[in-house]
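[1] Please find the sequence and the predicted model below.
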Amino acid sequence: MSGYRLTTVETVREQGSWAFTAREGDADREVFLVPCADESDGDAGNDVDGETNGDDDGQPVRAWINRCTHEDQRLHREGVGAVTRGGSVVCPKHGSAFDTCEGSCDNGEAAGTTLRSIDVDVRDGAVFLVDEDLTYLYGGLPDDNGDDEGPSSSSHLTF
């Protein structure tokens, strides 16, 4: 199986999230990686190098399109990363929490929705983009005219 090498599982775990920009058709897509388990869950069935130990759902990291399903809001912001708590990615604008492994949300404004997943594979501790619809462009997110300054809500969640 081929694919574009993005980063390492260790880097995603250390930073809490990691983002890149890819091309899909004529549009650029922001994507972010998160560990598939809350740090308190231990290694979630993965051995030291980030490979799975036979679990059907043992992928140590997941990749998601960088947008809340409720409103066009970044979940991962440059300089901040993705806000995670208890195995969930939290929308900084409305507080909706998306499961890091499944992408599903059962609370807040985005309840009943699921983040769009992007196919990645882990080999020898490295994370590879294997989604056939996306072509890697660069690490990080585009400067979106100040969008990285945070949401325009009054909640401004940080943890």
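    Now that the structure is in, tell me what you want to look at. Residues are numbered from 1 along each chain as shown.

[2] only C-alpha atoms for contact and neighbour calcs from this point on.
    Will do.

[3] for the protein, which strand is longest?
    Ranked by number of residues, the top strand in the chain under DSSP state E is strand 27-35.

[4] Other residues contacting that strand?
    If you take CA atoms under 8 Å, 6 or more residues apart in numbering as the criterion, strand 27-35 is touched by 9, 12-13, 16-23, 60-66, 76, 100-101, 118, 141.

[5] go with 6 Å
    13, 17-23, 60-66 (CA atoms under 6 Å, 6 or more residues apart in numbering).

[6] what about burial for these, which qualify?
    Burial by neighbour count, judged by 16 or more other CA atoms under 10 Å, picks out 13, 17-22, 60-66 from the contacts of strand 27-35.

[7] Looking at these, which are in helices?
    Arg13 (DSSP state H).

[8] got the contact list for the nearest residue to Val90 once chain neighbours are set aside?
    Among residues not flanking Val90 along the chain, Ala97 sits closest, at 4.4 Å (CA to CA, 6 or more residues apart in numbering). For Ala97, the residues meeting the contact criterion (CA under 6 Å, 6+ apart) are 88-90, 105.

[9] again, 8 Å this time
    Ala97 sits next to 88-91, 105-108 when contact means CA under 8 Å, 6+ apart.

[10] Counting neighbours, which of those residues comes out on top?
    Comparing the contacts of Ala97 on neighbour count, Cys91 comes out first with 29 neighbours (neighbours: other CA atoms under 10 Å).

[11] Structure two is appended below for comparative analysis:
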Amino acid sequence: MTDYRLTTVETVRETGSWAFTAREGDEDREVFLVPCADEPGGGAGAAESDNPDRAVRAWINRCTHEDQRLHREGVGAVTRGGSVVCPKHGSAFDACDGSCDNGEAAGTTLREIDVAVRDGAVFLTDDDLTYLYEGLPDDDGDDDGPSSSSHLTF
């Protein structure tokens, strides 16, 4: 399989998240990228310089608790303190390892998609997925946002 160039680390950092759609078998999968800066030294740019493959991480675009998008077109993924926050229930998933230790999704982990960073570009390297297009599929307007039961406000 040939790696597919998705975007740049700079774009993911500037926008906070970046999404694409891929094919896995007979199913389309929504995937989103988020910056990861858990490398020693921390701070902006640390992940890219210390370990380029960890500069961004890719996750299936669904909360593990309920079939809820974590990244939405026009909004992106809500991130706070190194976590991706589910807009419906407020569960926070670590942006670097996908784990959740709070809320309705506590004890679960997002499904990771393999990506690599080379020369500042992010490549899809997951053998199970074939890139289809940038962005998310139109789901006929029924994803105007969650009916939140979270106590968090964004």
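    Received, thanks. Since the model is a prediction, treat every value here as computed from it, not as a measurement.

[12] Superposed, what's their TM-score?
    For this chain pair, the superposition-based TM-score is 0.90 by TM-score structural alignment, normalised by the length of structure 2; 151 aligned residues with a CA RMSD of 2.0 Å.

[13] So which residues of structure 1 form helices?
    Taking DSSP H as the criterion, structure 1 carries its helices at 9-15.

[14] hmm, back to that, what residue of structure 2 matches up with the residue nearest to Val90 of structure 1?
    Per TM-score structural alignment, the equivalent position to Ala97 of structure 1 in structure 2 is Ala92.

[15] How about Tyr136 of structure 1?
    So, by TM-score structural alignment, Tyr136 of structure 1 is matched to Tyr131.

[16] quick one, what contacts its match?
    The contact partners of Tyr131 of structure 2, taken as CA under 8 Å, 6+ apart, are 4, 20-23, 124.

[17] once you map those onto structure 1, which are still in contact?
    Checking the contacts of Tyr131 of structure 2 against structure 1 (both residues aligned by TM-score structural alignment, their matches' CA atoms under 8 Å), the contacts still present are 4, 20-23, 124.

[18] how about those in JSON lines, adding distance to Ala46 of structure 2?
    Formatted as JSON lines, the entries for the kept ones among the contacts of Tyr131 of structure 2 read as follows, by distance: CA to CA, whole Å:
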{"residue": "Tyr4", "distance to Ala46 of structure 2": "24"}
{"residue": "Phe20", "distance to Ala46 of structure 2": "25"}
{"residue": "Thr21", "distance to Ala46 of structure 2": "28"}
{"residue": "Ala22", "distance to Ala46 of structure 2": "29"}
{"residue": "Arg23", "distance to Ala46 of structure 2": "32"}
{"residue": "Leu124", "distance to Ala46 of structure 2": "22"}
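
[19] Okay, and which of those map to strands?
    Per DSSP E, strands hold the following members of the kept ones among the contacts of Tyr131 of structure 2: 4, 20-23, 124.

[20] List just the nearest of these to Thr79 of structure 2.
    Taking CA to CA as the measure, Phe20 is the one of those closest to Thr79 of structure 2, at 18.0 Å.

[21] so the closest one touches Leu129, yeah?
    No - under the criterion of CA atoms under 8 Å, Phe20 of structure 2 is not in contact with Leu129, lying 11.3 Å apart.

[22] out of the contacts of strand 27-35 of structure 1, what pair is the most spread apart?
    Set against one another by CA to CA, those have their most distant pair in Arg13 and Arg23, with a gap of 25.0 Å.

[23] Return the distance of the aligned residue in structure 2 for Glu71 of structure 1 relative to Cys86 of structure 2.
    In structure 2, the position corresponding to Glu71 of structure 1 is occupied by Glu66, as judged by TM-score structural alignment. The span separating Glu66 of structure 2 from Cys86 of structure 2 equals 10 Å under the rule CA to CA, to the nearest Å.

[24] next one: Thr8 of structure 2
    Taking CA to CA, one finds Thr8 of structure 2 at 25 Å from Cys86 of structure 2.

[25] show me where structure 2 has strands.
    Defined through DSSP E, the strands belonging to structure 2, from first to last, are 4-8, 18-24, 27-35, 56-60, 71-72, 76-77, 79-80, 83-85, 92-94, 112-113, 115-118, 121-124, 130-134.

[26] Ser152 of structure 1 -> structure 2?
    Residue pairing (TM-score structural alignment): Ser152 of structure 1 is matched to Ser147 of structure 2.

[27] Provide a list of residues in contact with its match.
    Contacts were defined as CA under 8 Å, 6+ apart; by that measure Ser147 of structure 2 touches Lys88.
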